[in-house]
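> Sequence and predicted structure are below.
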Amino acid sequence: MFDVNSLSQLKDLKKQIEDSKEYGTGIVKGTERRFGFVVLEDEREIFLAPDEMDKVFPGDKVKIQIHSNTEGKVSGELMKVISTPLKTFTGRYVVKGKGHFVEPDLPRFKRWIFIPPAARNKAQNGDYIHCNISRHAYPDAKPQAKVLTVIGNDASPGIEAEYSRYKFQLEQVLPDNWQDDIKAVDLSQRQDFSALNFVTIDAPSTQDMDDALFIEATEQGWQLSVAIADPDAFISENSAVDKEAQRRASSIYMPGHTITMLPEQLSVEHCSLHPEQNRAALICRMDISSEGIISDYQLLEATICSKAKLSYYEVANHLDGQSSEHPQAELLTLLQQASSALLAQRQLANIVGSGRPEFRIRLNEQGKIDSIEPGVKTSAHLLVEECMVAANSCAANFMDQQGLFHGHVGFRPERLEGVRKLIDEQLGLSDIDLESVAGYRQLSHSIEDDKLDFPVRSVLSRMLERGRLYTAPTPHFGMGMERYTTFTSPIRKYSDLLVHRIIKAKLAGKTHTVKEQDLVALQDSLDRARQARWQMEQWLKCQYLQAFKGQELAGTVCQINSNGFTVRLQNNGVEGVVDTRKLKEKYSFDPLRLRLSSKDVVIELDQAVTITIAQLDVKQRSIQFALVNKADAEPSAS
């Protein structure tokens, strides 16, 4: 028997041992292999051995005990799973012997999860499925999943779009009585512009029409009115429809499949600016000089009645002189004159970029790619685009110091020193303020592409920050403007709907603010929507390129990093990666000039190359090219 003193000493010893242990809380991070890490709150990464990693999922919040061995290597031992974000997911149904599993389609998730007989929902080997976790991996490393939906298989028409819809949670979630939240609109309380000759110019198949145009000549130039559909007139803030639109963030236009942000009853029926229908609109009315300067503008709530829906190609044929007769000839002529003046002024005072080439995917009856055609911007596309840019610029100015702005804040800070060296070397410029919009405009206007043997403009464009949304006026370097926003697609983009609310509140003498956390969530939703479309298209492109295996294809270098470069095919715009680590010659990377060099070859942006298809991985949505062995590539001119 222990006496009281011995028990006290034992208790103290246990406490000392416990106090000597180190614990931490963090988030599990997976890898491409079986092991993983726990990223602690102090940002340390603690190694998790495969046996420990089998007990958790990437993203789990866990408590671990931290161990150090005699060699100083640190590892973690799981103590507790605090929370797990993994609830539902998509993947592929796998039958291995007598075992049935799901192979999750999740980043850095390299394991199968068992599906017990009662949870299989008649799924077959190879099916794409939507699941939930019915049993967590902790503590015995034996997780289980349940099949919620069998989405289809490789032979199912449109499986690529349907699978993306489940994977990125794009299905609409609305209560059965959501129509009860729709507001009744009193058009009599708005300024009545229904007699004016507004017209829409859009694709023939478009049903959710956001904008319409009207213009009159004035002594100084023109008065242009851009009418934008006003879904906010129908949607109560924080209603079920509003919350669902916020969750989706935008309509998603996948090849052969559209996922609308708003229910079609709103986007196509009540809000869309159909001809001969009175509609609620937010109008930007601009006075434009003959030089393309916007001297004054008004934003106002109104009622319009579009008089016609015109197609881009119909309008372009008239503007380009291919058809002389048109019922709207006078209006179209004035619109072309005003948009040309606006463009000329923007080229002088701001920056007009060429943008990346656009391509249009055509599907066959099985939902697979039949062809990929270059997108053509007609004179009608350019006309509408210029009118929208002008209206958006006015909206940004109207919001003044608080609202929702599209910012593009210039060069990444870590790139500034290199950019200064590059423009001094290539352009002989050393006194430009690269951190101001005015300085960036000066730089952009100084680059004469046809007189340079080095792709300066392309290199500089890869060193810019990504554009994002801000609640305060923020420079837009890409457009050379001190501030910019968009409000011209509120049926399709939730950020534009928010700008409508901000403008309308200000017109009423009130304030509507966007919370920072809502902005972060909106940005995440937009990124998710872009990723959904990209993955769906990449899946289709992997299938499409199977027919081109063995052929030599012409392309252009569009991205470069230390491991290789991306090539965009000239005929169809499909992009794939060339891994220079797999080439015979060794290449060194110049991060300042974004250039890969071997003993005999230089790879630069915008360079023409010839490739073949090396590998197409539908599962990873990955396209790998191989450089045709013409000394690995044609030497660059520089």
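Good, I have the coordinates. Numbering: from 1, shown residues only.

> switch to C-alpha atoms for all contacts and neighbour counts from now on
Will do.

> Over to the residue nearest the centre of the chain. Which of the three states is it?
Centroid-nearest residue in the chain, with CA atoms, centre = their mean: Arg530, separated by 3.6 Å. Under DSSP: H, G, I helix; E, B strand; the rest coil, the three-state class of Arg530 is helix.

> check contacts around it.
Contacts for Arg530 (CA atoms under 8 Å, 6 or more residues apart in numbering) come out as Ile252.

> From Asn572, how far off is it?
Arg530 sits 20 Å away from Asn572 when distances are taken as CA to CA, to the nearest Å.

> go on, Val4?
When Val4 is compared with Asn572 (using CA to CA), they lie 85 Å apart.

> Please apply the same query to Ala217.
42 Å.

> what's the answer for Leu187, then?
From Leu187 to Asn572 the distance is 47 Å (CA to CA).

> before we go on, here's another structure to hold up against the first:
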Amino acid sequence: MNKSPKRPPAGLPDKDTLLAFLREQGSAEKTDIARHFGLKGGDRRALREMIRELEAEGKLGTRGKKGFSEAGALPPVGVADVVERDVDGDFFVRLVEASADAPRALLVPDRSKPGPAPGMGDRLLVKFQQGVDGWEARLIKKLDSERSRVLGVIRKSAREVRVEPVDKRSKDVLLVPAAQAEGLRDGDLVVAAIEKGDQRYGPKRGKILETIGKEDDPRAASLIAIHTHSVPTGFSQAVEAEAEHQELPSLKGREDLRDLPLITIDPADARDHDDAVFAHRDEDARNEGGWIVWVAIADVAAYVRPGTALDREAREKGNSTYFPDRVEPMLPEVLSAGLCSLREGENRACLAVRMVFDKEGRKTGHKFVRGLMRSHAKLSYEQAQAAIDGQPDDATGPIMEAIVHPLWNAYDAMLKGRLKRSPLQIESAERRIHMTNGEITSIEKRTSLEAHRLIEEMMIQANVCAAETLEQKKTPLLYRIHDTPSQEKLFNLGDFLQTIGKPWTKGEPATTKRFNKLLDETRETEHAEVVNEVVLRSQMQAIYSAENVGHFGLNLDRYAHFTSPIRRYSDLIVHRGLIRALGLGKDGLTDREIAELPAIADHVVMTERRSMAAERDAMDRYIAAFLQDRVGGAFTGRITGVTRFGLFVRLDETGADGLVPVSSLGGEYFGHDDRTHALVGERTGRRWPLGKRVEVKLMEATPVTGGLIFEMLSDPDPRDPNAQAPRLGMRGRNDGRSAGAGGNGPPKRGSNRPGGPKPPRGGTPKGVRKGKRR
């Protein structure tokens, strides 16, 4: 960690002072900046405005995992990959987490360092500094990491055996001894180690460590994702032993809630149930028409205590990771599907909140209790929805009047408050893969039911209660924060909206009501999907933080994750905070954990994004496997991404994303107009704009990488006579020397093969249920 410069006098710095601080630090989050300059209250709001101005002036770099940096700056020390070698043999490095257009730095050789010199693909710890001709990187040390292992596919020939990596970013094709590959077949998935040695040219040598499956097995998609993203799997013997020896707590120190008719409502295939709900009318005459809503959450803190092996591994995993065919859980199954699962008819420890709402949906009070409960029914979303729609079954029929109707009536009141709050109303197009005996049978769009929204709103309100209570008790916590969109993102949104004739005042502050008005005005138009998409991309990502900036998407001043401690370590930390703050036991948040909250926040953000990337990559591979037999078929879809190397098209049928390489569009050179999000023909002005509905032909589907390549069957839009001169970036070609007659030339290596660049993804994941991360 970089040392902070000498603390200046408290007060808002000027822009030059702020940039000087960022230059010395390399990068810093907004909370770090505020803490360094001693800013509070109004000064923090002024700092936020100053940061927006610097972004608009182009003096701040894009917001990344570690916050803000001076535009074009590199940190004093960082982890970088060797990404390029020029004709003179010099290597260039780029920060590991940087985007493709981030500054690269010349790797300055250091003959005093022992061992082999760095080579392509190596990961290094380097010191950055400005040189005469740009940035330079001086080697501190080479890093041994998972990069020394390759997950790949066996390819056999008469002359050699190779391991070809499944990770599209890897260039490490390994040669392995034929003797090691005896018994293996072409297409086997293996993990191989790169053998160390001073080999700078040609394929590297490798050694096979384990065989994990076949590339054409649909179930291999999750295995590849797990290995590619280093998702932790399994549990140590110590953790399994600790889990096996846990026992259900007694009533001592707990409130008996077993007569409270709480029920669980979850996906039909859920194996664990960590939340239960119940509602009834408030009998207080001062709250006529009001409702009492109970939310009970599994008391994971009673079993996973600070300092234990269970706690250490749960923290390392950070969260559960979900795939269509398997789950990599945060906790052993004996807990996640056993003692911590709120099973119907069984006593379970819980941490519950009793919330009071008036008839307009305003929360007027709440109280947390540590209790012992017994679920009175286990319902699926579909069951609950069918019941309220007039089609009860054997499970819901007997509880309609006492439980189901009161839940919906309470939700009707809560909905009034939600509508007044006006959270962001972005629609997500989530897909669900159905598998039978390991084979993909269908891919469907997830249906959003009112039952989903009922549970979501009750969980959101419980999360708000947790944050409010911890603040009131002055107990530190992990907030779930979602910052307001940056000025740059708002400007880009405004540029795009101009192309479809929608006004957007760029200088007007971003609010959820403003975004919702835009979404409502376009919902029934031809532009509905693309506007929803660009609004989603204009949002920042939600993260965990020990410092609060509010939750923009939910339009809440304070918010914390409390409702899923079985599968999110962040929620377990909040549970421990409540236990400590309210004196509910001796297993609450420790002083050491309080001191480590910023580090815990950074770690669980990393693990959440790791799981999201693994789940997304697995989904891509499942879809590619599903479509492999339909190569040559025609599909309808919409352009959802426009880049200099091609168009990304999302298919209507499956939600699959694939690439139409710019080299295949033909006819003329196409340049990328980043203002209007379109590829524009240099000669004719014909356009391929974001959001255009198209028909494409599937040319390649490669399950092992998840790549889809399309050929365009539709025609481009004509030149827009009223359009401004396009602001073209790099041309949509890569080497004019190779261009054929009327063609764009070959695309950049890797951009036109399965597993090439993926469409941009951004915004705030929605929801609080499995697979959703609000």
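Great, that's in hand. Remember, it's a predicted structure, so these values are computed and weren't measured experimentally.

> Among Val4 and Asn572 of the first structure, which residue is more densely surrounded?
Neighbours were counted for Val4 of the first structure and for Asn572 using other CA atoms under 10 Å; Asn572 has more, 18 against 9.

> In the second structure, what residue corresponds to that one?
Aligned by TM-score structural alignment, Asn572 of the first structure pairs with Thr654 of the second structure.

> And His381 of the first structure, by the same measure?
With TM-score structural alignment as the criterion, His381 of the first structure matches His452.

> which ones are touching the nearest residue to that match once chain neighbours are set aside?
Closest residue to His452 of the second structure apart from its sequence neighbours, by CA to CA, 6 or more residues apart in numbering: Tyr381 at 6.6 Å. For Tyr381 of the second structure, the contact set (CA under 8 Å, 6+ apart) comprises Ile265, Asp266, Pro267, Ala268, Leu449, Ala451, His452.

> Can you tell me the SS state at Thr441 of the second structure?
Thr441 of the second structure - assigned by three-state DSSP - is strand.

> same question but for Val514 of the first structure, I mixed them up
Relying on three-state DSSP, one would call Val514 of the first structure coil.

> Could you give the number of residues near it?
15.

> Ok, the one 4 residues further on next?
Using other CA under 10 Å, Asp518 of the first structure has 11 neighbouring residues.

> Counterpart of it over in the second structure?
Using TM-score structural alignment, Asp518 of the first structure pairs with Ile600 in the second structure.

> just Lys110 of the first structure next, same as before
Per TM-score structural alignment, Lys110 of the first structure is aligned with Lys171.

> if I look at that match, how far off is Thr702 of the second structure?
For Lys171 of the second structure relative to Thr702 of the second structure (CA to CA), the value is 17 Å.

> Of these two, which one has the most company?
Taking other CA under 10 Å, Lys171 of the second structure and Thr702 do not tie; Thr702 has more neighbours (22 against 15).

> Just tell me what Met355 of the second structure corresponds to in the first structure.
Checking TM-score structural alignment: Met355 of the second structure goes with Met286.

> Would you check that my belief about that match contacting Gly292 is correct?
No. Taking CA atoms under 8 Å as the definition, Met286 of the first structure is not a contact partner of Gly292, at 10.8 Å.

> contacts for stretch 123-139 of the first structure?
Counting by CA under 8 Å, 6+ apart, 54-57, 81, 86-95, 142-154, 163, 166-167 sit against stretch 123-139 of the first structure.

> Can you report how many residues neighbour the counterpart of Trp408 of the second structure in the first structure?
Here Trp408 of the second structure is matched to Gln336 in the first structure, going by TM-score structural alignment. Residue crowding around Gln336 of the first structure was assessed by other CA under 10 Å; the count is 19.

> Please apply the same query to Pro85 of the first structure.
Counted with other CA under 10 Å, residues neighbouring Pro85 of the first structure total 10.

> quick one: contacts for the aligned residue in the second structure for Phe625 of the first structure?
Under the alignment (TM-score structural alignment), Phe625 of the first structure pairs with Phe710 of the second structure. Contacts for Phe710 of the second structure were tallied using CA under 8 Å, 6+ apart; they are Gly658, Leu659, Val660, Pro661, Val696, Lys697, Leu698, Met699, Glu700.

> related to what we said a few turns ago, distance-wise, check the match of His381 of the first structure relative to Cys465 of the second structure.
Counting by CA to CA - His452 of the second structure and Cys465 of the second structure are separated by 20 Å.

> which of those two has more neighbours?
In terms of neighbours (other CA under 10 Å), Cys465 is the more surrounded of His452 of the second structure and Cys465; the figures are 24 against 21.

> That one contacts His366, correct?
Yes. Counting by CA under 8 Å, Cys465 of the second structure touches His366, with 6.9 Å between them.

> Overlap in contacts, these two.
Residues touching both Cys465 of the second structure and His366 by CA under 8 Å, 6+ apart: Val353.

> now the aligned partner of Arg312 of the second structure in the first structure, what's its secondary structure?
With the correspondence set by TM-score structural alignment, Arg312 of the second structure lines up against Lys243 in the first structure. Counting by three-state DSSP, the backbone at Lys243 of the first structure sits in helix.

> who are the neighbours in contact with Lys243 of the first structure?
Per CA under 8 Å, 6+ apart, neighbours of Lys243 of the first structure: none.

> separation between it and Leu342 of the first structure?
Counting by CA to CA, the gap between Lys243 of the first structure and Leu342 of the first structure amounts to 37 Å.

> Also Asn629 of the first structure?
Asn629 of the first structure is 48 Å from Leu342 of the first structure, by CA to CA.
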